[in-house]
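>>> fold the stuff below for me.
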Amino acid sequence: MPKILILIRYGITARTLLRTSFLDSLLAANIKVIVACPAFDEPKFLAEMTAKGVQLIPEPKLKKRLFERIYNAIANALCFEHPGTTKTLTMKWLHEGLIKPENPYKLRIFDFLFRGLMGVLNLHRSRKLRQLLLKLDPLFCKHPEIENLFDEVKPDLFFSPYPFEPDAHYIAEAKKRGIPAIGAVKSWDNLTSKIRVACEPDHWIAWSPQMKKEAVQYHYVDPEKIEITGTPQFDFYFNAQKFLPRDSFFKKMNIDPQKKLIVYSPGTSWTYSDEANLRMIHSIIMNTDFPYKCHLHIRKYPKSSVEYSSITNELGITVEDSGSVVPQWTDRIDQSPKDLEHLRQLMHFSDIVIQVSSSIAVDAACEDTPCIAYHLDKYDKVVPWAHRAKRCYSSEHNQLLIKAGGMRVVETKNELKYWLLQYLEYPETDSEGRKSIVSNILWNTDGQAGNRLAKALMNWLP
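So this is what the prediction gives:
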């Protein structure tokens, strides 16, 4: 029986791979699936995976040597993680260097200046430097913990849904042993917002031609190594399932079905104050001159632990979590199939989704729901100049949505009110743009991405 070892550190990734047709297809082909993850002993998850026949093992805790940490920091700053590589990384450099309070001041300033110098040198454009570092990387990716894992599992193929640090160490070990190493990208913004790819996989999986283009452009990946499959995490939008009656769904949510439903997705670190944003939206829709009766509902960001009880009680709005909290996962979130179906229903019945640099814009587009990109921070004098909220919609992934014409960026209170009224009166506005978002980001909407991804892995088995 062939064995595939998958490293999963995020609950969102577990949702994408283990609760979709991807896993079902592998198991149906009589392939042994072994998952190394931090939530290997979480009771509910363990019971669920055991029932499916998936073996869970603990993710090894890597003991990184000082020299290795220094090498990684310098290599990343030299050839990728500095201003100028992408607009997203430039924003990150400004914010983390001048704003981020949790980092010691002296360390922040040193890092800010060092990365700034690397940006001036434009070394991210040097293909030769990148190739040199790829040759050096395996020397710094040796860990007995990973060697022991591979000795124990003896996989026929290794699959990483996050081919950056620290998965690069596992990819290096697989390649050293002649085991096919496959890398996929877990989120649509990763190729323009994360660190460089060290120890490049043998093969790549991309969601779409756009993602393939980014892998080639920013990471110099050989296009012949990239296969496009779509992503399983959106398959549930395209499989024909009935919706609840509107009244039943609203009753479950404790919302008046006679009101228009406006869903706000918090920006967390991408906005200066979600509370201020909510108060602004609430003041508009509750004003006596606003012609529609509306209900404002918060769908919390999956990784966020922010508490909204005080403002929800004060303003009479509702709030929901995106899933269960499971501290063992790196992102602390666990989304069940039931959670995903609820999201589909929520996007379907929402009249407008307002978000701050969130992938929920893609979810909204899947149900052809109008979407507003909240950007009042841009001209707010209270927001520090270097804060990422000032320029979040210049990031590459957000520009894809804007250029598709599928959402409207609002920068003033008047613009916000105008587009609320426009979308409520004419919900078909920008429908073609929303279709473009779906096709550009997700590629194929046949609901078979999970099966295609599984087939790609099976084709690469020795």
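
>>> alpha carbons only for contacts and neighbour counts from here, please
OK.

>>> may I see the buried residues of stretch 259-275?
Of the residues in stretch 259-275, 260-272, 274 count as buried by neighbour count, 16 or more other CA atoms under 10 Å.

>>> which ones among these lie within helices?
Residues of the buried residues of stretch 259-275 located in helices (DSSP state H): Asp274.

>>> among the buried residues of stretch 259-275, which two are most distant?
When these are compared pair by pair using CA to CA, the two farthest from each other are Lys260 and Ser269, 28.0 Å apart.

>>> rewinding a little: can you list the buried residues of stretch 259-275 in JSON lines and add distance to His82?
Compiled in JSON lines, the buried residues of stretch 259-275 are given as follows (distance: CA to CA, whole Å):
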{"residue": "Lys260", "distance to His82": "44"}
{"residue": "Leu261", "distance to His82": "41"}
{"residue": "Ile262", "distance to His82": "38"}
{"residue": "Val263", "distance to His82": "35"}
{"residue": "Tyr264", "distance to His82": "32"}
{"residue": "Ser265", "distance to His82": "29"}
{"residue": "Pro266", "distance to His82": "27"}
{"residue": "Gly267", "distance to His82": "23"}
{"residue": "Thr268", "distance to His82": "23"}
{"residue": "Ser269", "distance to His82": "20"}
{"residue": "Trp270", "distance to His82": "19"}
{"residue": "Thr271", "distance to His82": "22"}
{"residue": "Tyr272", "distance to His82": "23"}
{"residue": "Asp274", "distance to His82": "28"}
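
>>> let's compare: structure for the following, please.
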Amino acid sequence: MSRPRILLAIPNTLSTRNLLRTDVLPLLKAEAERVILVAPFADEPGFRAEFVTDNVVAYPMAPYRPRVRERFLHSAIYNLYLGGSTSGSLQLFLDRWGDNHPYLGPLRRFVTRRALSHLAFLSPWLERAFVETGAAGGYAAMLTRERPDVAVFSRLFFCDEIPLMRAAARAGIPTVGIVASWDNLTNKGALVPRMDRLIVWNETMRREAERYHRYRSDEVAVTGAPHHDQVFAPREPLAPREAFFRELGLDPAKRLITYAGEDPIIAPDAPRYVELIDRFIREGRLATPCQLLVRPHPQDDARRFDRVRQLPSVVFDLPGRPSARYWMDMTQRDLRHLYETLRHSDLIVNVTSTIVVDAAFFDTPSICIGFAYTTPRGFYNSPLRFYDMDHYRCVMEAGATTLVRSEEELLVAINRYLADPGLESEGRRRIARQIAQFDDGRCGWRTAGAILEAARPRVPRLEVGAARNTAGRGSAT
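Sure thing, here's the model as predicted:
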């Protein structure tokens, strides 16, 4: 039987990290006749040198510029979805919009929750119209030439992949959607176009796919996140504390607090938080001598932190490398550096970031900030709203972190963890098990196996071996 031809849509550098710089791409190359990459940076020399070798080819992905009709259809689909049995996160978004629009807000909430809930029968028709009548980006000729047996998508929600999704659906090519992160199925709205199969990290996400997106259990493969293999079975051991501190110019005699940044929309006051922690350090208000490592989010504009870079207690660490068109591009070395940071930090401070889960893999304590300086008053505009979202509520319910609502609470929490880093350790283990699910270093194998199974369902899938669902402290020594 012939070997399959596999198309991978790589719309951003997060997908590059998750699929191309893990075991997924090498395993697919070994099993497939041809791997077809479609990416916005397909013509960049660095991308081609790293990935376009042997039986791998690359085609450019154009930006998606939806027409008025497409925007209307997507808006109608989204609002009908919002009127159904959707996640608490999306209901929170609706309530926030209503709270910030005192005249139209009550009307929209009434229409969405009372009227649109009776029109759900229109959704399949609208979704079909969205797929069949929208632009397909000129991908038809490429699909005819390359003849992929499966098309794999890795961003999914109203993004640059949409025209290629349409083209694949119209050509009758089986589709697989890899859900990029643990929050996507509850935060992003309707998944349109619908994929034939989904690949998710854990059983919680499988249940979300069934409940909120109408997938059957047998249409969802639970594989773990391929990039988590770097935590539990790293290709290279993480640097020891002494080498890590030396690389960043840190003082080995002091404890390390790391402020991990978030998207500026989520944490507009990040520089103020950094100044506050620096003041705690300088004024001697912490229980032991400390230093502060500031690591902005890859999506953030580093210039936002210009005024705090020269503070006496602060060391600045910018993740990744610039990409021509998208977020900072994280290499395997950058990912390893992130995990070294989490392993060797004594404490992580953040605003509702995935970094809390990543830190839990290493049993590193974390604090979540729930107060703000510049946002409008009220719950729906404060950082506290993020901790009520479905995905983050499980972190709070696991007891994996501490939420602080004022400067004084932040100071108390920092000193509490400096005095006893083992506090909430069991909660961190719980959330690590729930989110990672697998700690055997074979998530990339399972992901590749699920893709190959979709490409050739009559051929035995790639053997991935037994998996242990016992994620705990990261193995990097």
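
>>> can you map out the strands along the stretch 301-450 of structure 1?
Chain-ordered strands for the stretch 301-450 of structure 1, with DSSP state E, counting those that start in this stretch as the definition, fall at 318-320, 324-325, 333-334, 352-355, 371-374, 408-410.

>>> whoops, the stretch 101-250 of structure 1 was the one
157-160, 181-184, 203-206, 226-228.

>>> corresponding residue for Leu73 of structure 2 in structure 1?
Mapped onto structure 1 by TM-score structural alignment, Leu73 of structure 2 lines up with Tyr71.

>>> repeat for Leu342 of structure 2
Using TM-score structural alignment as the criterion, the counterpart of Leu342 of structure 2 in structure 1 is Met347.

>>> structure 2: which residue goes with Gly183 of structure 1?
The criterion is TM-score structural alignment: under it, Gly183 of structure 1 has Gly177 as its aligned partner in structure 2.

>>> which ones are touching that match?
Applying CA atoms under 8 Å, 6 or more residues apart in numbering, we find Gly177 of structure 2 in contact with Val152, Phe153, Ser154, Arg155, Leu156, Met195, Asp196, Arg197, Leu198, Ile199.

>>> the third one contacts Thr175, doesn't it?
No - counting by CA atoms under 8 Å, Ser154 of structure 2 does not reach Thr175; the two are 10.9 Å apart.

>>> show me what Arg246 of structure 2 aligns to in structure 1.
Under the alignment defined by TM-score structural alignment, Arg246 of structure 2 corresponds to Lys251 in structure 1.

>>> who are the contact partners of the nearest residue to its match once chain neighbours are set aside?
If you skip the residues right next to it in sequence, Lys251 of structure 1 has Pro257 as its closest partner in space, 7.5 Å away by CA to CA, 6 or more residues apart in numbering. Neighbour list for Pro257 of structure 1: Arg246, Asp247, Phe250, Lys251 [criterion: CA under 8 Å, 6+ apart].

>>> per the alignment, Gln335 of structure 1 pairs with which residue of structure 2?
Aligned counterpart of Gln335 of structure 1 in structure 2: Met330 (TM-score structural alignment).

>>> how near is the residue nearest to the spatial centre of structure 1 to Ser431 of structure 1?
Nearest to the centroid of the C-alpha atoms of structure 1, with distances taken as CA atoms, centre = their mean, sits Ser187, at 3.8 Å. Using CA to CA, to the nearest Å, one gets 24 Å for the distance from Ser187 of structure 1 to Ser431 of structure 1.

>>> now swap in Ser324 of structure 1 and tell me
Look at Ser324 of structure 1 and Ser431 of structure 1: by CA to CA, they are 33 Å apart.

>>> pull the contacting residues for the match of Leu342 of structure 2.
Residues near Met347 of structure 1 by CA under 8 Å, 6+ apart: Val353, Asp363, Ala364, Glu367, Thr369.

>>> just send the residues you listed back as TSV, with neighbour count and distance to Glu314 of structure 1 too.
Output for these, formatted as TSV (neighbours: other CA atoms under 10 Å; distance: CA to CA, whole Å):
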residue	neighbour count	distance to Glu314 of structure 1
Val353	28	22
Asp363	22	29
Ala364	27	28
Glu367	20	31
Thr369	26	28
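
>>> tell me which two of the residues you listed sit farthest apart.
Those two in the contacts of Met347 of structure 1 that are separated most widely, counting by CA to CA, are Val353 and Glu367, at 11.0 Å.

>>> could you tell me where stretch 429-444 of structure 1 falls in structure 2?
Mapped onto structure 2 using TM-score structural alignment, stretch 429-444 of structure 1 covers residues 423-438.

>>> for the matching stretch, buried residues please.
Under the neighbour-count criterion of 16+ other CA under 10 Å, stretch 423-438 of structure 2 has 423-425, 427-438 buried.

>>> likewise for stretch 173-181 of structure 2?
In stretch 173-181 of structure 2, the ones that count as buried by 16+ other CA under 10 Å are Ile173, Pro174, Thr175, Val176, Gly177, Ile178, Val179, Ala180.

>>> right, and the first one touches Val150 too?
Spelled out, it's Ile173 of structure 2. Yes - taking CA under 8 Å as the definition, Ile173 of structure 2 is a contact partner of Val150 at 5.8 Å.

>>> quick one: buried residues of the longest helix seen in structure 1?
Across structure 1, the longest stretch assigned as helix under DSSP H is helix 105-121. Of the residues in helix 105-121 of structure 1, those scored as buried under the neighbour-count criterion (16+ other CA under 10 Å) are Arg108, Asp111, Phe112, Arg115, Gly116, Met118, Gly119.

>>> for stretch 70-85 of structure 1, same thing?
Buried residues in stretch 70-85 of structure 1, counted by 16+ other CA under 10 Å: Asn72, Ala75, Asn76, Ala77, Leu78, Cys79, Phe80, Glu81, His82, Pro83, Gly84, Thr85.

>>> can you name the two of the residues you listed that sit furthest apart?
Asn72 and Gly84 (19.4 Å).

>>> I'd say Ala400 of structure 2 and Ile431 touch.
Yes - with contacts defined as CA under 8 Å, Ala400 of structure 2 counts as touching Ile431 at a distance of 6.6 Å.

>>> what sits in contact with each of these two?
Where contact means CA under 8 Å, 6+ apart, the residues bridging Ala400 of structure 2 and Ile431 through contact with each are Ala360.

>>> follow-up on the earlier one: need the strands of the stretch 301-450 of structure 1 in CSV (columns: distance to Trp93 of structure 1).
Shown next, in CSV, are the strands of the stretch 301-450 of structure 1 (distance: least, CA to CA, whole Å):
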stretch, distance to Trp93 of structure 1
strand 318-320, 32
strand 324-325, 30
strand 333-334, 27
strand 352-355, 23
strand 371-374, 22
strand 408-410, 24
